[in-house]
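Novice: Structure, please.
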Amino acid sequence: MFDVGIDVGSVSINCVVIDESGKIVKEYPYLRHFGRFLEEVQKTIAKVYEDFSKDKIKSVSITGNHGKVISEKLGIPYEFDSITQVVGACRLVPGVRTIISMGGQDACLFRIAYHDGDWELESFTMNGPCAAGTGSFIDQQAERLSSSIYGEEIDFSYDHIEKTLKDFIELGMKSKDPAPVACRCTVFTKSDMIHL
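Specialist: Below is the predicted model:
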C-alpha cells in the first residue's frame, strides 16, 4: 500500500508516493499549473492511480498555498505547508538543523533544535508581503531576459518556459564576471538588472 503527498503551491505542483516504510518510491516531475491547480491536481492523481493502481493507494493528502481549497473540493486531508516541510525534512535528513524553503510567493527559514533525540522548532522566519527572494521574481527576470536569447516574440507554453528557465540558469552559472546587483530588495535588484 502507498500514500500520496501533493504540494500545490502558488506556481507548481509537486507529488511523491511513499511506501509503508516511509520510503519515497516515486517523485513526479515539478509541474507548473499556470493557475489551473484543481485541473492539474486531478490529472496528477489520475496519473498516480494509473502508475500504481487505485486499489493500492491507501491515502492522498495535500498541502501548499492552494491545498486547503483542493482539500475542500476533493474531500482529501490537508496539512499546513510549514508543518509538512519541517516534518518531511526531519524525516528525510535526521539531524537537520536548518531548512530553507523558497516557493513562488514565500521564502521561509526554519531552525531545528534537538533534545534527547527529539526535534523541536527553534525559530521560524518568513518574508513579509513582498515577494522578494522567491521563485516568482526569478521567473519574472528570466522572462524579461529571455528576449535577448529568443527574440521579442515570447512563447508562454509550458515547455518554452521550462527551457527558458533552464537556459537562464545555465547561462548564469557560466558567468565569469557576475553582474553586481542589490541583494536585499528586488526593486533595487530589478533596477540593477535593467542594463543586462
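
Novice: alpha carbons only for contacts and neighbour counts from here, please
Specialist: OK.

Novice: how close does the closest residue to residue 183 other than its chain neighbours sit to residue 105?
Specialist: Nearest residue to residue 183 in three dimensions, chain neighbours excluded: residue 189, at 6.4 Å (CA to CA, 6 or more residues apart in numbering). Note on residue 189: its distance to residue 105, by CA to CA, to the nearest Å, is 17 Å.

Novice: all helices for the protein, in order.
Specialist: For the chain, applying DSSP state H gives helices covering 37-52, 67-74, 81-92, 135-150, 158-174, 186-193.

Novice: Quick check: buried residues in the fourth one?
Specialist: Residues of helix 135-150 classed as buried by neighbour count (16 or more other CA atoms under 10 Å): 135, 136, 137, 138, 139, 141, 142, 143, 145, 146.

Novice: List the residues that contact the first one.
Specialist: If I follow you right, that is residue 135. Contacts of residue 135 were listed using CA atoms under 8 Å, 6 or more residues apart in numbering, and they are 102, 103, 104, 105.

Novice: of the residues you listed, buried ones?
Specialist: Among the contacts of residue 135, those buried by neighbour count (16+ other CA under 10 Å) are 103, 104, 105.

Novice: Second input sequence below; structure requested for side-by-side comparison:
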Amino acid sequence: MNVTDNITYMGVDIGSVSTKLAIVDNQGHMKAGCCLPTAGNPTKALKEALDQIRTVLPSDKLAGVAVTGSGRKLASELLGADIIKNEITCQAIAALRTDRNVQTVVEIGGQDSKLIIIRNGLVADFGMNTVCAAGTGSFLDHQASRLGISLEDMSQLAEKSLNPVTINATCTVFAESDMITHQQTGFGCEDIVYGLCKALVANFRRSVIQSRMVREPVVFQGGVARNKGIQRAFREELGIDLLIPDHPELTGAVGAALLCLAEKNPGESRFKGFNCLSLNR
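Specialist: So this is what the prediction gives:
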C-alpha cells in the first residue's frame, strides 16, 4: 500500500445554527462527516463533532485542517487550522466536485442563503441574503414546529399539494401571519406548506438572484436542499433542473477539506489534535 493511501484532510464549517465536519482522502473522496446543532455553544458543538469523527479516524492520519463558516476564526484558534477560507469559496469548490461544469450554486443554510455564479470553473459573482431569516433553514424548522410536523413531514406534504396558497415571505412576520390566516380558513396543511415553499423561492429570486443569470447545471447545497418541497418550487418557479449532492448539509465542510488537500503546504499540520477541546481545559 502506498504511504499516502491513508492520508486525509478535514474541513470544518461552523455556523450559527449547525457545526459540520467532513473528511476527504487524498483523492478528494469524502470518507466521513457529521452535522450537529451549534445551539449557541460553538466550542461544545465542535468538541462533540470531533469526538464523533475521531472514532473513525486517528489524528495521526490527518495531513491538514481547513475551517470556514461564520465561526471560522474561532475554530482556527481552537483547532490550529492550516487554512481559513470564506464560505463562498468552499461552497463553490464542493459544487465543482459534484459537477465540474456547474454554472450556478444555490446554497440555503440555517441563517442565510447564497447564489454563486461560476464561469470557467471560477466564482464570477455571488449574492447573499443575511438580513432576514425568511427562507432559511431555521425559519422552515420554526414553521414546521408551529404546524406540529417534522421537517421530513413538511417535505413530503409539499410534494402532495395541488392548490398551494399564496404567502408573503418577504418577512417572517408576514409569512407567519398568512399561514395562520390560511389555517383558520380551512386550507389543507399540504397546500399551506407548499405555498410557503413557493414563497421562499420567490423571495430568493427577488432578493438574492435579482438580475443575475441562472444557468444550468445548477447544484443545490445546504441543509434546506433536502426539502423536496423547496426542490419542487425551484424547478417549477425557475424552470431549472437541480443537482443535489449526497450530503448537501456538509458541502461547506467538504469544500474546505478539498481546498486543504489542494493548497496546504507540505509539512506538519498545525492541528492541535482531537483532545484540544477537552472539557477539562
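
Novice: follow-up on the earlier one: how many other residues sit next to the equivalent of the residue nearest to residue 183 of the first structure over in the second structure?
Specialist: Counting by TM-score structural alignment, residue 189 of the first structure lines up with residue 175 in the second structure. Residues lying near residue 175 of the second structure (other CA atoms under 10 Å) number 20.

Novice: I'd guessed residue 175 of the second structure sits against residue 169; true?
Specialist: Yes. Under the criterion of CA atoms under 8 Å, residue 175 of the second structure makes contact with residue 169 at 4.8 Å.

Novice: any residues in contact with both of these two?
Specialist: Common neighbours of residue 175 of the second structure and residue 169 (CA under 8 Å, 6+ apart) are residue 196.

Novice: Grab the longest helix from the second structure for me.
Specialist: Taking DSSP H as the criterion, the second structure has its longest helix at helix 189-204.

Novice: Summarise which helices and strands it is packed against.
Specialist: helix 151-160, helix 172-184, helix 228-238 (3 or more CA pairs under 8 Å, 6 or more residues apart in numbering; DSSP states H and E).

Novice: Check the offset of the following helix or strand past it from the chain's centre.
Specialist: Going down the chain from helix 189-204 of the second structure, the next helix or strand is strand 218-221, by DSSP states H and E. Chain-centre distance of strand 218-221 of the second structure: 10 Å, with CA atoms, centre = their mean, to the nearest Å.

Novice: Output the residue interval of the first structure matched by strand 218-221 of the second structure.
Specialist: By TM-score structural alignment, strand 218-221 of the second structure lines up with nothing in the first structure.

Novice: Residue 13 of the first structure -> the second structure?
Specialist: So residue 13 of the first structure corresponds to residue 19, using TM-score structural alignment.

Novice: Could you count how many residues lie near its match?
Specialist: Residue 19 of the second structure: 28 neighbours (other CA under 10 Å).

Novice: if I read this right, it contacts residue 47, doesn't it?
Specialist: No. Under the criterion of CA under 8 Å, residue 19 of the second structure is not in contact with residue 47, lying 10.1 Å apart.

Novice: which part of the first structure lines up with stretch 46-53 of the second structure?
Specialist: Stretch 46-53 of the second structure covers residues 41-48 of the first structure once aligned (TM-score structural alignment).

Novice: If you could redo that for stretch 251-267 of the second structure, that was the one I meant.
Specialist: Mapped onto the first structure using TM-score structural alignment, stretch 251-267 of the second structure covers no residues at all.

Novice: residues in contact with that stretch?
Specialist: So stretch 251-267 of the second structure is contacted by 9-13, 20-24, 26, 28, 30, 64-69, 82-83, 85, 87, 89-95, 221-222 (CA under 8 Å, 6+ apart).

Novice: one more time with 7 Å
Specialist: 9-13, 20-24, 26, 28, 64-68, 82-83, 85, 87, 90-91, 93-94, 221-222 (CA atoms under 7 Å, 6 or more residues apart in numbering).

Novice: ok now that stretch, how far from the chain's centre?
Specialist: The chain centroid and the centroid of stretch 251-267 of the second structure are separated by 17 Å under CA atoms, centre = their mean.

Novice: From residue 16 of the first structure, how far off is the spatially most central residue of the first structure?
Specialist: Nearest residue to the geometric centre of the first structure (CA atoms, centre = their mean): residue 103, 4.8 Å. Computed as CA to CA, the residue 103 of the first structure to residue 16 of the first structure distance reads 17 Å.

Novice: Neighbours of residue 220 of the second structure, how many?
Specialist: If you count neighbours by other CA under 10 Å, residue 220 of the second structure ends up with 25.

Novice: ok, now how distant is the closest residue to it other than its chain neighbours from residue 77 of the second structure?
Specialist: Nearest residue to residue 220 of the second structure in three dimensions, chain neighbours excluded: residue 106, at 4.8 Å (CA to CA, 6+ apart). Counting by CA to CA, the gap from residue 106 of the second structure to residue 77 of the second structure is 30 Å.

Novice: Thanks a lot, catch you later.
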